[in-house]
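[1] Provided below for reference: sequence and predicted model.
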Amino acid sequence: MPIYAVIDIGSNTVRLVIYQEKPSGRYEELHNVKIVARLREDLTEDLVLTEAGIKKLIHILTHFNNILDEQHVDTMICAATAAIRQAVNREDVKRRVSQETGLTMRILSEEEEAYYGFLAVKHSIMVSEAITIDIGGGSTELTYFKDRDIQESISLPFGALTLKRRFFNAKEDKASLEKLLLFLQAQFEAIPWLQTGIPVIAIGGSARNLALIHQGLHHYPIGGLHQYEMDPSEIPTVLNELISLDVSDRQKVEGLSKDRADIIIPAISSFQALCECIEAPKWILSRKGLREGLLYEMIHRSNGVTQSEVSVLDKSMTELENDFGTDTSDTGEVVRLAKMLADLLEEHRFFELEATDRKLLESAGRLFQLGQYIDREAASQHTFYVLSNRTIDGLFHEQRVKLALVASFHSKSRLEEWAQPFKGWFYKKERKTLSYLGSLLKFSKALNATDRKIVEAISLKEHESHVEFIIHCRKDCLSESYQAEKYIKHIEKAIKKEIVLTFEEMGM
């Protein structure tokens, strides 16, 4: 499969990330190399990138070239952002890089930098309207998108490094912090197109650090950062805790990178000020940003196709199916039967489902017991662990845990046990629905026990003392009837009614 590389020359760090496209059309990260360069500090007051800064950059890019020589990369891009863009001698820097490394450095415009961040969000998070913020070392990019199309963008001429130099050059204290927050508030309030009451999606290293710190403070029970959600009212708590520490103590904070300890205050302040300005209901982390935006464009151009509008979640489901060797013919039949049962039971008023529940039933059915790829005897345990801890584009963390609980369903008691660490996430009624969805999938799997797809239809009759499921089969169904009798108890518990199974072979 094709291999792609992105070199991202930022104001604070320079990164080389190498990706490989997967059969599903998604990609995996093979290598991620970061060098803290702080090129913004090599810009003079007249915005000239110093000779020392140029040599530092060329030294890093030469090192990256040595890595690339071993990787058989098919397509690559070397992109520079604010530090180079703001340099008055940027064309000379570009020429020197080309001559001494052989790399063609593309200097992104403010609009391009903002757009690629948005593009990464669009392809990895299912949110229809939001404000994105990407605070780098020397600039801050904001976009507003609605119906998943970008509406407005702006690049503000300050970042974590420049704000640190302006407000915390002498010392870091709460008085300086207040001045910074007032400055940021004025900057954001001056943007006429900012909308209120919509989420803020944060991109970049400082945003990742804030999420990690917050997870550490709350002993977060699952892995993964992408699509992590915070209540914006909790940001000031983290900020005040960090401002009370000196830089050396801050470096010991769990989740905070040592190289960001001296610039994290301005970055988090920017998130707080923006959330307060637009009265954001949520702060969401996107682990995908500029580099992934550039990658998406490279992949689509290399494949000669336009950017697909296939659902982000559907793409993620396909990727999981491919990665774990899922028999989509079998799971497709399980989903068909589970939907049929859900319709019957709702028609007879035993259990009503919301549209989101039905979507969850379909997604969990596609991945039902995928952990058998690892170990068939412990398929349920592996399914829950994989799905609850793996980043799944298109699903927030709470949704991911719901998917894991349903797709791994073994029994109601097992579901309650595994849901224990997330007790505050789901109401009792929600857990009841999750158990019901899991019971439908488990029973449907039994009806396709021999992978022959022999169930033509299911009908339901209500009796005074019980409910009768009549299973209409195209062929003999001895194995299916045996398995179904074992697992019908889970649906019985969910609807609180005895169920009698009758299997009828069609044409007999």
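    Sure thing, it's come through. Numbering: from 1, shown residues only.

[2] all contacts plus neighbour counts: C-alpha atoms, from now on.
    Fine.

[3] Leaving aside the residues adjacent along the chain, what's closest to residue 204?
    Among residues not flanking residue 204 along the chain, residue 134 sits closest, at 5.8 Å (CA to CA, 6 or more residues apart in numbering).

[4] now what about the helix or strand that that neighbour is a member of, what contacts it?
    Secondary structure from DSSP states H and E places residue 134 in strand 129-135. Strand 129-135 has contacts (CA atoms under 8 Å, 6 or more residues apart in numbering) with 114, 117-118, 140-148, 159-160, 194-195, 198-204, 206, 267, 270-271.

[5] I'd like to know which elements the helix or strand where residue 272 lies is packed against.
    Assessed by DSSP H and E, residue 272 sits inside helix 264-278. Helix 264-278 makes packing contacts with strand 129-135, helix 160-167, helix 174-189, strand 200-203, helix 205-217, helix 235-243 when contacts are defined by 3 or more CA pairs under 8 Å, 6 or more residues apart in numbering; DSSP states H and E.

[6] put this beside the first:
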Amino acid sequence: MENLAIIDLGSNSIRFVALRIADNHSYSLQYQEKESIRLGQGLNQTGILSEEGMHRALTCLNVYKHIMEVMKIDICVAVATAAVRNAANGSEFLERINAETGITMKIITGEREAYLGYLGVINTIALKDCLIFDLGGASIELTLVRDGESVHSVSIPIGAVTLTEKFNMQGNIDAIVLQDCLRYVKKKLSDIKWLREIDVPIVGIGGTARNFAKMDQRAESYEFSKIHNYIISLHSFNTLYTQITTRTSANRKKIAGLSSERADLIVAGAAVIRTIFDISGSLSMTVSGCGLREGLFFEYYAKYMHMDKPRFDDILDFSINNFIGTLGTTINCTHYDQVTRITGMLFDQLKVLHGYGGRERLLLMTAARLHDVGKIINFYDHARHSAFMIGHAPLYGLTHREQMIAGFIAGFHHGISRKTLRAYRYASMATAGDWDMIRKLSTLLALAEASDLTYEQIVKDIHITLAENVVVLVLTTIPGATYNAADYEMKQIVKQFKKEFGAALILVWK
């Protein structure tokens, strides 16, 4: 087991996370803390970190040191970014941190900051081609990703704090000042030749991007509060941008979802994102809740696991395995694997009947692999608990809607239940067509679950024959198997199968 802390000392905020790598190699977040310390405030004018900002940082760091002692954390990866990197007294401040707290902190370059942000995104969002930007208080890092690889990256010393101070944009916004800021940012970004008209989605890291996600979710009455992998269209961004840049300072603070801590910085941040949209030609922004800290962790985890590279080839598969690993010995992996195998065979051999493709299969397999996780809460109603857990688990590679659909499929693996539907608040995230698919796929999962009712993995193979309005399911068992219980349980689903697929189901055991 390994306990690890990561500290990210930025220009606007300081963040602390504690993670644990278990003996089974699964990892989990144990603790998180974030404070707005405005370390970079005044840096534009003085070129040094202010005593007030350093004091705020040290206060937090002393708290984090105590937390590490309580949690028995021996390994701390601590980095400082643009504010400390650009300040004349940055190195001196790190020496002071070490002397007062015992924490050893390193300044990282802008290029390394961009790379770590890339690792945080590429391991948690299923985009092979995109432009990643990490907008901080004193710098912005941009990385162009093609086919999953970082092909270009750059760090530019402009950020939400420094731009706000440079153009005095804390209060009411003058239209001329805003245009001056936009021209300044555009000039800085236009010098990057590979950035023009790249025609890929943009992925935003940092407080400004996250705050836009929160505002858009409130504006859209979005039921799910998850920020990571939330997508904002260009149209929605422009609507929010207009509100932010035309309201008075007092009215701007009333925008639903806008953090009070960021109300004075949001205009400058919005100007940067607006410019990125314009120059790149992108039509949407995916907001990432994962960035530098996650990149640092994945880098550490790769070394700990002796991996060739700090990247996962299949982020959904890895995150499902990791989530199962965090649940401990309560999981019957042999049963899970058997149900998943039979579910996949049913889906593939009934494709003529249901007509679904690879993406739907992926959602069904996700549901199958995690269908019983709700037992960790309570055996009774565990299918409903599984639905909630799957919908909120740290799974990567699915959209919000897809993750919810996988949860719904698992939620009905003991039969279609109106009780489950009424109890689940996110039902409106699925369309009528989605619900038709959910009912069909959950029926297949229910059949697979019933075939392993006794947890003996008696079904070795299946073969399906389709005739007019009749499905003959032949189940081949292991030698000497007793299949009475499984046969009885599967026959309880025959009526549901007929309703969903319009065909009679006949079971044959051999």
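    On my side now, so go ahead. None of the values given here were measured: they were computed from a predicted structure.

[7] which bit of the second structure covers the helix holding residue 272 of the first structure?
    For helix 264-278 of the first structure, the aligned range in the second structure is residues 266-280, judged by TM-score structural alignment.

[8] Next: stretch 329-341 of the first structure.
    So stretch 329-341 of the first structure sits over residues 334-346 in the second structure, by TM-score structural alignment.

[9] how big is the offset of the matching stretch relative to the first structure?
    For stretch 334-346 of the second structure, the mean deviation from the first structure after alignment is 1.6 Å (mean CA distance after the TM-score superposition for the first structure).

[10] Next, the buried residues of that stretch.
    Residues 335-336, 338-346 are the ones in stretch 334-346 of the second structure that count as buried (16 or more other CA atoms under 10 Å).

[11] And that stretch, how far out from the chain middle?
    In this view, stretch 334-346 of the second structure has its centroid 27 Å away from the chain centroid, taken as CA atoms, centre = their mean, to the nearest Å.

[12] which residues touch that stretch?
    361, 364-365, 368-372, 444-445, 447-449, 451-452, 455-457, 461-462.

[13] thinking in terms of the whole chain, how far from its middle is stretch 273-290 of the first structure?
    14 Å.

[14] Contacts for stretch 475-484 of the second structure next, please.
    The contact list for stretch 475-484 of the second structure (CA under 8 Å, 6+ apart) reads 458-463, 507-510.

[15] Report the buried members of those.
    Neighbour-count burial (16+ other CA under 10 Å) is assigned, among the contacts of stretch 475-484 of the second structure, to 458-459, 462.

[16] all helices for the stretch 51-200 of the second structure, in order.
    For the stretch 51-200 of the second structure, the helices defined by DSSP state H, counting those that start in this stretch occupy 51-70, 82-86, 90-101, 110-122, 160-166, 175-190.

[17] Return the distance of the last one from the chain's centre.
    Read it as helix 175-190 of the second structure. 32 Å.

[18] Tell me, how many residues neighbour residue 199 of the first structure?
    Residue 199 of the first structure has 23 neighbours, counted by other CA atoms under 10 Å.

[19] ok, it - contacts?
    Residues near residue 199 of the first structure by CA under 8 Å, 6+ apart: 129-131, 280-284.

[20] try 10 Å
    127-132, 229, 232, 275, 278-284 (CA atoms under 10 Å, 6 or more residues apart in numbering).

[21] Filter these down to the buried ones and hand me the ChimeraX line.
    Here is the ChimeraX command that picks out the buried ones among the contacts of residue 199 of the first structure, judged by 16+ other CA under 10 Å:
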select :127,129,130,131,132,229,232,275,278,279,280,281,282,283,284
